[in-house]
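>>> Got a predicted structure plus its sequence, pasted below:
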Amino acid sequence: MSSRRTVAAGLIIVLGLLLAVPAAATYAGDKPLSTVFHDEFRGGYVYTVGNSTYSGALNPGDRYAVSFDLDLPEDATIRHQRLYVYWAWSKLDQQAIYPALSLVRTDTSEHLTETARYADSKGFVSKNDFFSGMDAFTTTDLARGKNSFTVILENNATDNRTFVVQGIGLLAVYESPGSPEAIAWVSEGADLIYSSYGITPAMASSRIDFPGTISRSGLASAELFLVAPSGGYTRENIPVINRLFFNREGTSSMPSFFETILAAIFPGSNGKEWVNVFDSDETKQVGIDRRDVLPYLRSDKNFAQVQDEKDYLVLSNAVLWAERR
């Protein structure tokens, strides 16, 4: 083999190795959510996006406000609480860049502290390859009874970077002696999934694991709560835009009528699948879904999986909440 052919062969091998290395961020489900809170206690949780709406592009110095109005039981004590900023299209001219932002809570004049930033992108050089993500902030614990306040976000960049805000969410998990005994999992992150540009629906799937065991005896309810900015709204006329699986292990090789018979004899034995989940529109772009999953709950290794089919969404929050009688 000539030296020229040897070099060419070497380049091909190197290129193949580079292509084989997994990307740090893609439209595939490659950034699973992380569990940030898990415990068993008497209590409940609330989640709200207040009066959030789509902001449009925020230039440096622009502000965006969201008001919250919610009630907690009179015996409530906060166990876990976060404010979430859902942002997208963060750019400086036509280059991807992370947003520079700050939050102030008007009732306390508190400058909120950021505890985590999660971000994702399509993952390949092309037009409009900008970052989308979620920032998590701590804030003064909600009070017992009625809570009404406003949070003001500001683009405090010192350059010309811009971004959009799809909404701000508030999650509060509280302990309450007068509430049912509950088992809770809270997960957060930002996994951008989109079945496009060569990414198949199977690849555009994000799995959420809920580690630990749970006694199913005496359970009264079990709920799966999900948040996905952009999820549930599309201008395309597509019959199925996304799927949600709970403890569903995949497609079975047995005939469908056998599956039907087994499901009738052993309800929930292979989990459940739903299509076209999340509720959002052009103005309210934070997609939310709430499902009863009690019939499909396992004693351990519970998981959910969101699959995109041309919906384009950022899976950001998950709560699995089970209550005893």
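Yep, it's here. Quick caveat, the model's predicted, so the values are computed rather than measured. Numbering: from 1, shown residues only.
>>> CA atoms for contacts and neighbours, from now on please.
OK.
>>> How about Ala119, nearest residue that isn't a chain neighbour?
Among residues not flanking Ala119 along the chain, Gly133 sits closest, at 4.1 Å (CA to CA, 6 or more residues apart in numbering).
>>> my guess is Val293 meets Phe225, correct?
No - when contacts are counted by CA atoms under 8 Å, Val293 is not listed as touching Phe225 (10.0 Å).
>>> re the thing from before, what sits against the residue nearest to Ala119?
86-88, 117-120, 190, 314 (CA atoms under 8 Å, 6 or more residues apart in numbering).
>>> okay, pairing it with this:
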Amino acid sequence: MSSRNLLPSAAIIFFLIFTGTVSASYSGDEPLSPVFYDELNGGYVFSTGDSIYSGQMNPGNYYNASFDIAIPSDAEPVFSRLYVYWAWSNLEKAAIYPSISISATPAGTHEFTLAERYVDSKGFVSSYDFFSGTDSYEVTGIGAGENSFSVTAGNSAADNSTFVIEGMGLLVVYESPSSPLVQIWADEGCDMLYSDYGITPEMATATAVFNGTVDTGSVKSARIELVAPSGGYTRSDIPEKNVVLFNRDTDGSLPGFLESLISAIFPGYNGKEWIDCFDSDELRQVGIESRDVGPYLKGSNNIVRVRDRGDYMLFTNAILSIEKEEK
């Protein structure tokens, strides 16, 4: 986000001590929800189009983003979602849920139906404890071949409430007889992460689980794609500001030197971690991270964690795609 108005550390720590537990908070307390899984001949496309940070949207203001995606000529979409990533929703500095209208250009080409709204907040009392969230819309009108259209989001509030849009995302999973056999999982949500004000990096760790089994002996390749608005962008240079962990045991039960030795001999035995992930800036604030995870797959219930170390982000999407060997 482009601005971060926070209370002094002492006040936050005082609040946490005397309230006991944290529900909605900067900690990883909102695991992403599994919304799609299938094994099929096909693939997926995820794009943020030309969406950028909106700045404050007042009632009657509009925001536009254009998408140009292509799927194979024999493809049929089986799961399509438009994501609107919003933040700082407030009415005169009091948290409020935003009123957002959505439409497509050319008119009538695509329809959007709100499937789910995911919301998180700092979770402590302050003048700036505003809501942030992900709105997930079912999308119609995606077809085989080239797809070009624009989405307009408006602040349709009847009062003076405002919010910002950090960007949009479009996910299309498709079936295509000419495409490879794949397994695809998609998780979505909104988990606000910030390791400060009494929240440790271990607490500021979000989770996405990919339930089900994988025949690791038949895997040709595997990639994970993660989405985190604000992820990777900070106004000051913070080293090692975030971490992505795939099938990584985070308990630290082994001494560091032994962990390093075993990892050198068996590279995939304890998953993998990557430091300083996500690519975003002040204008294009939706951070994206894509990694090869083939060597680190497990036979069931693969898991990815995203950890904040001073970055500040919303963890919103995780997609795991596994291509199978041809028989």
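Sure thing, it's come through. As the structure is a computational prediction, the values presented were derived from the model and not from experiment.
>>> Just the buried residues of the contacts of Gly133 of structure 1.
86-88, 118-120, 190, 314 (16 or more other CA atoms under 10 Å).
>>> out of these, which are inside strands?
The strands, defined by DSSP state E, take in 86-88, 118-120, 190, 314 from the buried ones among the contacts of Gly133 of structure 1.
>>> Val293 and Phe225 of structure 1: which has the busier surroundings?
Val293 (21 against 18; other CA atoms under 10 Å).
>>> Quick one: map that one onto structure 2.
Using TM-score structural alignment, the partner of Val293 of structure 1 in structure 2 is Val293.
>>> Identify the residues contacting Tyr269 of structure 2.
Per CA under 8 Å, 6+ apart, neighbours of Tyr269 of structure 2: 262-263, 296.
>>> same thing with Leu258 of structure 2?
Counted by CA under 8 Å, 6+ apart, Leu258 of structure 2 has zero contacts.
>>> ok so it is a strand residue?
No - counting by DSSP: H, G, I helix; E, B strand; the rest coil, Leu258 of structure 2 falls outside a strand, being helix.
>>> Now for Gln307 of structure 1: which residues touch it?
Applying CA under 8 Å, 6+ apart, we find Gln307 of structure 1 in contact with 193, 201-202, 204-206, 242-244.
>>> try 6 Å this time
Contacts for Gln307 of structure 1 (CA atoms under 6 Å, 6 or more residues apart in numbering) come out as 204-205, 242-243.
>>> Looking at those residues, which is nearest Ala220 of structure 1?
If you rank the contacts of Gln307 of structure 1 by distance to Ala220 of structure 1 using CA to CA, Arg243 comes first, at 26.0 Å.
>>> Against Asn237 of structure 1, how distant is the residue nearest to the closest one when sequence neighbours are not counted?
Leaving aside its sequence neighbours, Arg243 of structure 1 sits nearest to Val275 (CA to CA, 6+ apart; 4.4 Å). Taking CA to CA, to the nearest Å as the measure, Val275 of structure 1 falls 15 Å from Asn237 of structure 1.
>>> same question, Gly169 of structure 1
Where Asn237 of structure 1 is concerned, Gly169 of structure 1 sits at a distance of 29 Å (CA to CA).
>>> For the two, work out which one has more neighbours and name it.
Gly169 (22 against 7).
>>> so that one makes contact with Trp87?
No - contact criterion CA atoms under 6 Å: Gly169 of structure 1 and Trp87 do not qualify, at 11.4 Å.
>>> Find residues that contact each of these two.
Joint contacts of Gly169 of structure 1 and Trp87 (CA under 6 Å, 6+ apart) do not exist.
>>> Can you tell me the closest non-neighbouring residue to the residue mapped onto Ile241 of structure 1 from structure 2?
By TM-score structural alignment, Ile241 of structure 1 lines up with Lys241 in structure 2. Spatial nearest neighbour of Lys241 of structure 2, chain neighbours left out: Arg309 (4.5 Å); criterion: CA to CA, 6+ apart.
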